[in-house]
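*Asks:* Below is the sequence, then the predicted model.
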Amino acid sequence: MSLPRFLQPAPLVALLLASGCVPPPTAAISPANPTPAVAAAEGVPLDSPGLVSAADPRAAEAGAQMLRLGGSATDAAIATMLALTVVEPQSSGIGGGGFLVLGDAAGGVETIDGRETAPKAATPQWFYVDGKALAYGDAIPGGRSVGVPGNLRLAAMAHNGKGRLAWRTLFQPAIRLAREGFAITPRLRTILAAASRTGALDPDARALYYGSDGQPLPVGTQVRNPALAATLEMIAARGADSFYSGDNATLVASKVGTAPRNPAPMTTSDLADYKAVRRPAVCGMYRAYRICGMGPPSSGATTVFAILKQLERFDLKALGPQNPVSWHLIAESQRLAYADRDQYLADGDFVAVPVAGLTDPAYLASRSALISESTSLGLVQPGTPPGARLAFARAEPQEEHGTTHFVTVDRWGNAASYTSTIEGPFGSGLMVGGYYLNNELTDFNIVPDKDGKPTANRVEGGKRPRSSMSPTLVYGPDGKLRLAVGAAGGVTIPAQVAKAIIGVLDWNLSARDAIALPVIFAPGGDAIFVEKGTTLEAMIPALQQLGHAQVLARSPSFKANAIERVGDRWRGAADPRSEGAAIAP
């Protein structure tokens, strides 16, 4: 049996499977702490300046510098996002968008939606040429996949409410990295090598990252990106509005409209009119813990919570992580949660998403009742949660391989869980001002209808595509933050996050060990996927005996980060599959 379409890798993806006081504007950015990773691993006191965990240690250090200056978790998160624009250009940055979940010491949670939007000219047939839908891989390169970037509007909104340092101070580590140079890492070079075979990268990017022989520069090569440094300096001095107007907006619209592949009509008005949006947090109780995340257009909170809540009646602690039955149950719960995700989740400004119904304990108990410890459900159908009124068709999800996640905590007990993305590796392949433009619009359903019915996640002008990003905060029975966590890896993100939460809450693992657990993924159909080279691959025969007809091992493409509270200390965690690190000021 063939793989589901969204797990049939595009050529590039296939290769990638084998990131108090406000000081004056001139405040000095101190040098890196010589032993930050050691301190983060051992834990830091709750009243220390804080902690940062990110997919690249240089970006985590940028956030730690803000904490060192007396900044908030929000300040640290923004500085981390900006630094990742420089050192992890393949995954995220100011040319993309994200979701930010903020928690305070009293348990208050707010969320900000910085997801990209489709240009106003977009229609449900946006990805059609001569009456035929483009193949997913063909839709990615060039202008048609680019959404209006949201990260800087998100950052400005968050900073206005929660920032303690001057806006321009947050940019200084990223500017220095871009101006003075950063070393190419093994992960970046691997992705550059894969991208070179697609011909999708912009000539400006090729000049940065490739030699005269057309090959990626060697690992360790210092790359300087003066164009990006100049862009960041402009935004630092003039504010986020300068990104969405003037020369930068003109350059973005022109680049999208004149792209050599898939040019598309994006206007300067599309950029000027973009707004980040405060959304209600989606929270629910799993055992004695409150789980909070990002609502639509993210599918993260509803899907993560459904996976967990449907497992609540099972004694996962007694079963343990070495028991195939545990992973069977997790896979079954994923099947049910992803079926509902694919049916109902989309931009809530365009579609009446039944969030309350999808997280209703009684509804999820009825879905849980379908799960058996001894045999698989096989194919599953979406349920009918309370409040579901729209007769949309269910559409297959599509998988992305970009994205990054980072978490920060500060001395006041505030936390930020931020997932940022340009979607696929190097996004659309288009570069403006030293940064890449996203390909987020391919997160819409390319084919807008199925079985004669519209899909909820079809393209529409001004709409935000559904996302799998799942920035999450977990509060303990005492009402205090227990865990801040999130992941990268496209449609696998909710599965990764739910698995990490189970590892911490049910199996009493550290956040580091919970993230390191192998990943099982059951998005739909009758196939499930286990991480190659792990204990789960050895469990394939046992899973087959439990009724899973098709269990396939796949190479890992996962990347998670977390911070947890253990007693009177914060402890950081980064995925061992990645180049990530937790850094203490």
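*Replies:* Done, it's in.
*Asks:* Please count neighbours and contacts with C-alpha atoms only from this point.
*Replies:* Will do.
*Asks:* all strands for the stretch 51-200 of the chain, in order.
*Replies:* Ranges of strands in the stretch 51-200 of the chain, per DSSP state E, counting those that start in this stretch, are 97-103, 109-114, 128-129, 132-133, 182-183.
*Asks:* Single out the most deeply packed of those.
*Replies:* Ranked by mean neighbour count, the strands of the stretch 51-200 of the chain are led by strand 97-103 with a mean of 29 (mean count of other C-alpha atoms under 10 Å).
*Asks:* Remind me what that strand packs against, helices and strands.
*Replies:* strand 109-114, helix 151-162, strand 415-421, strand 472-475 (3 or more C-alpha pairs under 8 Å, 6 or more residues apart in numbering; DSSP states H and E).
*Asks:* Would you mind telling me which of the strands of the stretch 51-200 of the chain is nearest Tyr338?
*Replies:* Closest of those to Tyr338 is strand 97-103, at 20.0 Å (criterion: C-alpha to C-alpha).
*Asks:* That closest one to helix 151-162, inter-axis angle?
*Replies:* Here the directions of strand 97-103 and helix 151-162 differ by 20 degrees (axes from the mean of the first three to the mean of the last three C-alpha atoms, to 10 degrees).
*Asks:* I'd like the strands of the stretch 51-200 of the chain laid out as TSV, including distance to Leu543.
*Replies:* Below are these laid out as TSV (distance: least, C-alpha to C-alpha, whole Å):
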stretch	distance to Leu543
strand 97-103	35
strand 109-114	38
strand 128-129	41
strand 132-133	37
strand 182-183	43
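*Asks:* Can you check which of those gets nearest to Leu546?
*Replies:* strand 97-103 (37.4 Å).
*Asks:* take a look at this one as well, against the first:
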Amino acid sequence: MNPASPCRYQPLPRAIKQGSILIGCLALGISSALAADFQYTRPAISPEGSSGFAEKPGWSTSTFAVAAANPLATDAGYQVLKAGGSAIDAAIAVQMVLTLVEPQSSGIGGGAFLMLYDGEQVHAYDGREKAPSAVDEKLFLDADGEPLDFMKAVESGRSVGVPGTVRMLELAHEAHGKLPWKDLFQPAISLAEEGFAVSPRLHQSIASTPSLAEDSIAAEFYFDSDGQPLAEGAVLKNPALAEILTRISDKGSSALHTGSIAEELVSRVQQHPEMPGKLSLEDLAGYTAEDREPLCNDWLEYEVCGFPPPSSGHLTVMQILGMMAARPDIETAIHDGVPTVEWLHPFLEASRLAFADRGRYIGDPGFVEPPGGDWNTMLAPDYLSSRAELIGDTSMGSGAAEPGNPGPLMTSWASQPEQPEHGTSHISIIDADGQAIAMTTTIEQGFGSRIMANGGTDLAGGYLLNNELTDFSFAPTDEDGTPIANRVQPGKRPRSSMSPTLVFDGESGDLVASLGSPGGAAIIHYTAQTMDAMLNRDLNAQEALNLPHAITLGDTVYLEEGRFPEATVRDLEGLGHDVETRELTSGLQALRVTEDGFFGGADPRREGVVMGD
């Protein structure tokens, strides 16, 4: 297929839609309601084990499948699909529950990218946050014109962008939903009213974010009377969120973007005690989600569809994989469940080169033109082959990778300095009719800006506001005054690394897989390695997710702590890599189409599970 043409494929084979084998290790009460009368049944699910690496089995299903980062959220999607809902219906139910049970990662106060295959065409729904209209490129500079301390900027009103998740889901539901919008909020409202058990991961997230207690609403909600983080297993009710979600279920996204909920949100941002922001009621009311043209590109025997800018995810993932594919001498061996140095070295070098291009060229397409007038120039086979030739037998070294020249530009851009990126959650769903989604959703840092809003309800709880504007470059120009593509501008969407991905057979057009991950800039590495493992090395979805991670943003190489033998570290160092070990807590979800239906994997580093019939 021509990568620049609209992506159209045939629906899933009918055989994949048949069968009804109940899969899962959870004791569930499942509604048998018809699509016109969905009724949520609270499941009997206990908190998951502590954060860390815990082996998971992988799950086979025959009719539909849903994968999400928390069992309660996965179950909500399962019940929606069981009731005859579509994949987008299930995604809405999952997201609302995640707002409640995984508030540190995503929610209605943030943004999301959604890839959706409706059985014929692929859509890219953009719910990315936007900069307020009153900001300028000096947003994150101090009085001396120097970039602010990163965490000081995060924990402030300045970091909050106009949220887009609810508006985006509403847009997608209007086109592809089956169940009524109102019904899809039942699971989250019920759990918020009745309470849920605090999981070990949520407890640990609260404990590791003491600054959350500096927000008056969050301090009262997430800490006990002694100022200690809520204990594992404590039953947490969120009546404020239940009320907010009830209003959104009744009135749609306008309930969040206008009226009393919007007024309280703006007040929380503008009245931040240390560094207020400029988000306005007009910004909220005027936000629109976008139905963008997806990027669909050839790789091996597959057609890979991902999100265009303002996400850098698909372009950078496909640059890495494209450079690797251009080097047939690269070995793809795995030894004892660990990628070999013969594969790791070129993967890391390709990452350096891809991130150099990412830092120079990619930004909001409303403000930044693509090289040569088409983002696909960055994935042209000849260009990637020329870049792959720069991968040598030893490392080019920290910071040595320079951006290439994929096409002429009307404006010259400077390279953006490296900045931290965090947070996020991923959802993959395939329904019984072949509709598939890959949705990555975020509030950026853990607990976002550490600002909690309660909708003006005077009830306990609420939802977290994003700190997405810290994804912009703090410095607007380089030392020579050349502008940075991803600098702050009013109404602009910050560059993202989110990489929701749908994969199709390049010849038949049949759906092959849905996948994605949280993890800040490392999302790109996590997604690229998983695709290579599943589709190039024939590992199943769970085996691919179990592989240890290795990343570099251009400088230090980070290997997942405790997962690589010392010999691997020494060998990489011998090739010139500066190597450190650290936790690399991805949250991958992946669904692979099989002859009998689907096989799904959930990241062993988080609480997620896969469910389906």
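*Replies:* Structure received. Since the structure is predicted, the reported quantities are computational estimates derived from the model, not experimental observations.
*Asks:* so the counterpart of Met318 of the second structure in the first structure is in which element?
*Replies:* Under the alignment (TM-score structural alignment), Met318 of the second structure pairs with Phe305 in the first structure. Using DSSP states H and E, Phe305 of the first structure sits in helix 300-309.
*Asks:* what's the mean gap between that helix and the aligned bit of the second structure?
*Replies:* Compared with the second structure after the fit, helix 300-309 of the first structure shows a mean deviation of 0.6 Å (mean C-alpha distance after the TM-score superposition for the first structure).
*Asks:* Who are the packing partners of that helix?
*Replies:* Contacts defined by 3+ C-alpha pairs under 8 Å, 6+ apart place helix 300-309 of the first structure against strand 282-286, strand 289-293, helix 324-344, helix 355-358, helix 361-368, helix 493-505.
*Asks:* which residues are in contact with it?
*Replies:* 282-286, 291-295, 330, 333-334, 336-338, 341, 355, 358-359, 361, 364-365, 467-472, 493-495, 497-498, 502 (C-alpha atoms under 8 Å, 6 or more residues apart in numbering).
*Asks:* I'd like the next helix or strand past that helix.
*Replies:* Taking DSSP H and E, what comes next after helix 300-309 of the first structure is helix 316-319.
*Asks:* Tell me which residues of that following helix come out buried.
*Replies:* Neighbour-count burial for helix 316-319 of the first structure, with 16 or more other C-alpha atoms under 10 Å as criterion, is recorded at Leu316.
*Asks:* what comes into contact with that helix?
*Replies:* By C-alpha under 8 Å, 6+ apart, the surrounding residues in contact with helix 316-319 of the first structure are Val325, Ser326, Asp506, Trp507.
*Asks:* How about the residue nearest the centre of the second structure: what's its closest non-neighbour residue?
*Replies:* The centroid of the second structure falls nearest to Thr440 when counting by C-alpha atoms, centre = their mean (3.0 Å). Distances taken as C-alpha to C-alpha, 6 or more residues apart in numbering place His426 nearest to Thr440 of the second structure, at 4.4 Å, with adjacent residues excluded.
*Asks:* and what of Arg464 of the first structure?
*Replies:* In this structure, Arg464 of the first structure finds its nearest non-sequential neighbour in Thr117, 4.6 Å apart by C-alpha to C-alpha, 6+ apart.
*Asks:* these two touch, right, the one you found and Pro149?
*Replies:* Yes. Applying C-alpha atoms under 8 Å as the test, Thr117 of the first structure and Pro149 come out as touching, 7.4 Å apart.
*Asks:* higher neighbour count, those two?
*Replies:* Taking other C-alpha atoms under 10 Å, Thr117 of the first structure and Pro149 do not tie; Pro149 has more neighbours (31 against 26).
*Asks:* Do I have it right that the more buried one meets Gly98?
*Replies:* No. Counting by C-alpha under 8 Å, Gly98 is not a contact partner of Pro149 of the first structure; they are 9.1 Å apart.
*Asks:* who touches both of the two?
*Replies:* Shared contacts of Pro149 of the first structure and Gly98 (C-alpha under 8 Å, 6+ apart): Gly114, Arg115, Glu116.
*Asks:* that older thread, nearest to Ala276 of the first structure, of the contacts of helix 316-319 of the first structure?
*Replies:* Closest approach to Ala276 of the first structure among the contacts of helix 316-319 of the first structure (C-alpha to C-alpha): Asp506, at 35.7 Å.
*Asks:* Which position in the second structure pairs with that closest one?
*Replies:* Match for Asp506 of the first structure (TM-score structural alignment): Asn536.
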